[in-house]
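In: Can you look at this prediction? I've put the sequence above it.
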Amino acid sequence: MEPSQIRPYRVEYDLANCDAEPLHLIRHFQGHAVLIVVDAESLLIKACSTNLAELTDRGLQDIIESDCRLIFDQETIEMITSIIQTEQYADHNPIELPLWRNELCPYGANLIMHHNGRFLVLELEPRDPQAAASAFLLKVDKSLQRISNVVNGENLYDTLVTEVRRLSDFDRVMLYKFDEAYNGDVVAEAKLTELPPYLNLRYPHTDIPKQARDLYLRTAVRHIVDTNPARISGVVSAANLPDIDLALSANRGSSPIHLEYLKNIGVGATMSIAIILEGKLWGLVACHHGSPKLIDYRLRSVFAMMGNIMSSHLALRESNKFRDQMLRTSLIRARLFDKMREEADIFRGLTGASSKLTKLMEAEGAAILLDDKITLIGKCPPEDIVLQLTRWLEIKQDSLYHTHVLEKELEEEDWFAGEVGGLLAIRLGFDSGEYILWFRPKIVETVHWGGDPAARKLVENGKVRLNPEISFAKWKEETRGKSRKWGRHHLDAAVALRNDVKEIILEKYQEVRRENSELSSAYGSLENYSYTVSHDLRAPLRNIKGFAEILWEDYGNLLDETGKYAIQTITDSVGKMERLIDDILKFSKVGSKEMELTEIDLRDLLMDIWEDHRPSHDVISLQLELSQQTIFGDRNRIRQMFANLISNSIKYARQSEEGSWIKITSTGNNGHCYFEVTDNGIGFDMRYAEGIFNVFNRLVSEDKYEGSGVGLAIVHRVVELHDGEITVDSKPGTGTDFKISLPNQPVSKSK
């Protein structure tokens, strides 16, 4: 079978679907080398390149499924068997086969091996005797020293391409640096004087599709010896054998599309060296030659080493740069942290250090949304746009969000317009709409492409193919709408600032607990003190609750049971504290305003209260026996008194055969109104009756019955304000009876 009769893939690909081209399964092999795929156990040949038949004077049908001993001598077979047992293929590559000489390998062959499932992939390629010459090895050593000793980053680029060209003698050697979209910028170049320069030009990501980039992460050096598609071999396999995975093969064939591209730009041979940083393809050293050119496998290994040295230099440089950036942001954060702590208020602390807040992210503007307040700093969108942005961020539910193409992100939102190009945001509460936002303006970015990217393709006969007259002449493009990109140190600083706020919140929680303790001990002065306390406690409590939820959301899966219990305790304590503050406010308001005395219809009032408090299921009934139908008093306070008594009876109801009930009676005599509120609930021991009307006094477990211990204190205070009296009688398991006496006549408004 002629190589040209073997299609590279089972499916035909052009530029319209080349992103799906399975490069690792190509059924072509470079014509200067030989492929032999054997079963690792039996050493039977399962696949081979078609040129093996020419070199052995055997038909392909005679080679497939034959013993590879027909190809190699006994010494080579023993060597292969020994390496299979150790599985240390990389340590032995390449194996010199001085006797394997033919028209392809006049000086003997390099045998390259790698394991692929149950198969052993063997490659034979020509051996260059000059690669092991002493003078050349000394030249290699000096090149490696020059690259290793470079200190300056830009000199590193130039030194690398210069030394690669010095050793390889390629016509042109370029260093590509990829952007986030894998467009490649030529940042260094060494070339023949007569060739046109490509330095500082950008080439589109489509030149090196994703699947090709992925292969560079597995094989650091890719060498195409001859770009002429007529000088390829096909790959034939045993019947029913799937296509062989040649991802790790040094001499696998090339995409016909890529070969056409190289032909169009006048390149006869190429070599590419991967530069990998943090597990990603940072860039490539791309080598071009005008005619076919073979680089010995041993020298290619040296170039792979150069790529590793380059990667190490870059990693060290990036690490030092990041360290300096983080040191700068840490110092600014420390000042912000101190300011928040000094002010004892996060919002005031952040707004009081507004210049540091923008400097932290190298932003032109910032917005703080916290405690139902908003402050804009520097160059920001209008306040209504900022609020729209936070609502949009709420939908995304990201604790950290960043983009340098905000206009593109919001292209479907008709409310956004302006000069803001970049946004960095941290959410300070789980669902509270509390954020810190940083803004960067749009910039104009000028890019010089190596030719117009849109002119690289053309359509012929319904197929998309490369333009044979492709030009790399400088083509200028200006883009608008983007901002400067946010760096990793900006993102880390944002997360760290968010954690700083959490720490302040936790500190304030401890302060709240201490203040609560002091409040409990000083409840006698509560009426004058409660307004101040509520103002001081409500904002930090909202923050504590929000950031406790953040801690659970971001770190819950990292915490042990003690940590989870601690967060749950914080959340529960905040809830109790909020209810306590509400009850304290109710208690303080009982006596904080003048009495508004009116005549009150008792039945209407009590039925209205019952509708608000009755359980959703008829588990308890209300009985009214009202001989006295009206009372003179402050309607809001009287309502609060009866509401607390009714809710108390509902809370402490018990199951019984007769059912749970509440009974309210009223009688009038000698200018007084007498009430009796009775239930058949759980009751209590009268030994504890003396303190039942004290603030925070509770006779039952808080775990079983929720409450703050303020409700009956409010009842007692309302009775006092009306110059009345209240007593209680109770028995465990039987029920409780409250008796109230109120004057049914005007009382002092100043009470």
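Out: Nice, I can see it.

In: Please count neighbours and contacts with C-alpha atoms only from this point.
Out: Noted.

In: does V677 really touch K739, like I thought?
Out: Yes. Counting by C-alpha atoms under 8 Å, V677 does reach K739; the two are 6.6 Å apart.

In: Between the two, point out the one with more neighbours.
Out: V677 (21 against 16; other C-alpha atoms under 10 Å).

In: Second structure follows, compare the two:
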Amino acid sequence: MSDEHLLAPAHLGGPAIDASNCAREPIHIPGSIQPHGALLVLSVHEMCIVQVSANIPEFFERPAESLLGQPLELLVTPTSLSPLKKMLTLEGRTHTFPVTLLKGLTYDATAHLAQGVLVLELERPNSPEVAADIYRATQQALTELDSSRDVLGLCATAASQVRELTGFDRVMIYRFAEDGSGEVVAEARHSDIASYLGHRFPESDIPRQARALYLKNLLRLTADVNAGVIPLVPLLNPVTGAPLDMSLMVLRSTSPMHVQYLKNMGVTSSLSVSIVQDGRLWGLIACHHTTARVIPHQVRASCEFLGRVLAMQLAAKRDAETYRFREKLKHRHQQILNAMMSSRLPVEAIRRPDLDVVGFMRASGFAVRLAGQVVTLGETPAEPELQHLLGWLREHHPSSFHTNTLSAFLPAATAYSDKASGVLGMSVSGHWEEYLLWFRPEIPQTVTWGGNPAKPVQSGEDGTVDLTPRASFEAYVQQVRHTALPWHPGEVAEAESMRDALVETTSVRLTALQEHHQQLQRAHDALGRSNAELQRRNEELAQFAYVASHDLQEPLRILGTYSDILLHRYQGQLDERAQGYLRHIGEQVFRARQLVRDVLTLSNVTAQPPLTDVDLNRVWEDISPTLPWPADAQVECADLPHVHANVAQVQQLLTNVFGNAIKFRADRPLRIRFTGEQRGEWVHLAIRDNGIGIAQEHAEQVFVMFQRLQSRTDQLTGNGIGLAVCKKVVERHGGNIWIDGQVGEGTTVSFTLPAVSTKTRSSPPVMT
């Protein structure tokens, strides 16, 4: 809403705000502040005081009028002026710092530049001990947020942590809908206070101009609804001749309508933190308290910071969930596009039952028009209704549109809500001459509101309208019709992607097919050349690794031999230190030779192996006798499936895993269990031991080349290559490998390999 549609403020002769005009209330220029702080407004160039709050004597012990026209340097220390002068170049940004008066008192000051004046808010500071507690609480909150797994869990954690940080009786995560209404999706509260979890609230509870301010100023505090307000002296700013814009102020007094709203709700103090995504108000962290509560700057700053973190994590989880959703649709999406773009009559290709264009979007009907041809599938509006809908779309939404409540935008759609309460439409031509439209029927719903969503207006005895926002917040259950299942963001993205692909090919489909074929041929030729070059380089690398290994092994072998000869031939002639040196040389030579062999093994894995049908039972029979089993070892091996793999690399993989189980055994009889089962196109294998185990936070670290969890002096330490080889082998086969373990309880190494019957595999299963 633009400023010209707002009313004049009441303190400048405007009308009283009531339920009939509150949507036009100028809440950014109330002309007053809350009484727990004070305000100074300074001229930019002279740094002289031009406007103050009427309670300024409580802070400076001087009458408010006596401060007007005075330079600030007569009141505060020189060091306090420095950060204020820096603010003169930061239009629209706030900055908080301590300000010390000449008489020795220090306040928290929040400053910002607006309309050619410098606005300075003063509040009493917190103690250093409280600040330290806030820092620790914020750290804990960040840790808890980071561990949340999904959107609802993240919101619930955020509500709990903000309540822990602020001490409010009730903290809610409030999410806005497209129509401006909102829903409480998470809540943390004192047991004695009412719950609003799952309740909806109408758009009028937070009107448009309030939502606009939440985008400008991410934090809003009402410390005490019963405290009254402190007017400004003078009411108009002498520099601008207009009311002071308080949009960015913390102390800005609260709208009388909202104050009454909070009182009706039984709330004395409230704090709201904006959750902003992509420049849009996603929702609020809304805090309520039944008694007055002044929240100091450090706590507010932490809450605002957590709000920003929550917004980023919500966006990340939303994008990740959309990506996962689209990944499930990718194969069918490509099938539909291929069928449409490879046909001279794309519309006819859409009729193919195997493509299931309707079910692709979980819709009940579909309409398409391309190249002058129209096709409808499933349940769709009748032809006259469809043409009326298209005419409305041309006028209001020229490129795309989606909703699950069509009748809220187009009342005539109520007549066919059983077929099209939900619409997802994409204009291919730009003016709906060519289009894709999916439809969903209505699904009657039950919605619980936080009170009757209709805002009542009560009249006084003299017939005047009283200031009466909603007075009841008891759960109000409403049956909602003409509403369909909402469209998932992934479905909207898929429809946009399909539209974009059709736009690129609509005018030149046949030519595009020819060019596409030529591009594929060129890409195939280039790929062949790249593969040949890659093969040549792999062969060179393998040859180099072999030669390097061979050339290094010989001098190392000789060095080890001679150290053994010296140790044995001159035994008794050398002192104990010399013999220790020779033994150490022998040990290091052995480690070096082992390292060279491991590097050669790793280099061999880098080449793409020939794949065959591999019987894992046979592989196990072959490698088991070669392993250095301790006498007390017991191995349970179930009947294992076949895999489509390279037998030599599978042998290397199992040898390394079992070798680790033997090497890192605990001080008890060794027990190992080897299991495997086919799940669709993949074989899941697991090797569990009862060894020394591994902390789960190191489960990824062990796959890093040359990474050792033991120290170099530990007798059990290896070269740090074995599991790196295992990871390389599994990944060369397209699978995944991961570790689950617990220190002292043993380790389970799990991995996936392709099943024998697989010809065209899906993406490999991820770690579970």
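Out: That came in fine, so what should we check first? All figures in this text were calculated on a predicted structure; none of them were measured in a lab.

In: what are the ranges of the strands in the stretch 601-750 of the first structure?
Out: Secondary structure of the stretch 601-750 of the first structure (DSSP state E, counting those that start in this stretch): strands located at 620-626, 630-634, 660-669, 672-679, 725-731, 735-743.

In: can you tell which of the ones you listed is closest to P540 of the first structure?
Out: strand 630-634 (34.4 Å; C-alpha to C-alpha).

In: re earlier: can you list the strands of the stretch 601-750 of the first structure in JSON lines and add distance to F416 of the first structure?
Out: As requested, the strands of the stretch 601-750 of the first structure are exported to JSON lines (distance: least, C-alpha to C-alpha, whole Å):
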{"stretch": "strand 620-626", "distance to F416 of the first structure": "56"}
{"stretch": "strand 630-634", "distance to F416 of the first structure": "53"}
{"stretch": "strand 660-669", "distance to F416 of the first structure": "59"}
{"stretch": "strand 672-679", "distance to F416 of the first structure": "61"}
{"stretch": "strand 725-731", "distance to F416 of the first structure": "63"}
{"stretch": "strand 735-743", "distance to F416 of the first structure": "62"}
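
In: closest to V386 of the first structure out of those?
Out: The nearest among these, by C-alpha to C-alpha, is strand 630-634 at 46.1 Å.

In: on that earlier part again, do you know which of the strands of the stretch 601-750 of the first structure lies nearest L423 of the first structure?
Out: L423 of the first structure lies closest to strand 630-634 among those, at 55.1 Å (C-alpha to C-alpha).

In: in the closest one, what counts as buried?
Out: Within strand 630-634 of the first structure, the residues that count as buried by 16 or more other C-alpha atoms under 10 Å are 630-634.

In: repeat for stretch 332-351 of the first structure
Out: Buried residues in stretch 332-351 of the first structure (16+ other C-alpha under 10 Å): 332-333, 336-337, 339-341, 345-351.

In: next one: stretch 12-28 of the first structure
Out: Burial within stretch 12-28 of the first structure, assessed by neighbour count using 16+ other C-alpha under 10 Å, is assigned to 13, 15, 18-19, 21-28.

In: quick check, D598 of the second structure in a helix?
Out: Yes. Counting by DSSP: H, G, I helix; E, B strand; the rest coil, D598 of the second structure is located in a helix.

In: Is it in contact with G722, as I believe?
Out: Yes. The pair D598 of the second structure / G722 is scored as a contact, 7.5 Å apart, by C-alpha under 8 Å.

In: Looking at those two, which is more packed in?
Out: Using other C-alpha under 10 Å as the criterion, D598 of the second structure and G722 rank with G722 on top: 25 against 18.

In: Alignment lookup: that one to the first structure.
Out: Alignment note: G722 of the second structure maps to a gap in the first structure; criterion TM-score structural alignment.

In: count of residues packed around the residue lying closest to G722 of the second structure once chain neighbours are set aside?
Out: In this structure, G722 of the second structure finds its nearest non-sequential neighbour in N656, 5.7 Å apart by C-alpha to C-alpha, 6 or more residues apart in numbering. A count of neighbours around N656 of the second structure, defined by other C-alpha under 10 Å, yields 19.

In: Can you tell me the element N656 of the second structure falls in?
Out: helix 647-663 (DSSP states H and E).

In: against the first structure, where does that helix fall?
Out: Alignment note (TM-score structural alignment): helix 647-663 of the second structure is unmatched in the first structure.

In: Also stretch 200-220 of the second structure?
Out: Mapping stretch 200-220 of the second structure onto the first structure (TM-score structural alignment) gives residues 202-222.

In: And the buried residues of stretch 332-351 of the first structure, which is closest to V420 of the first structure?
Out: Nearest to V420 of the first structure out of those is T351 (C-alpha to C-alpha; 21.1 Å).
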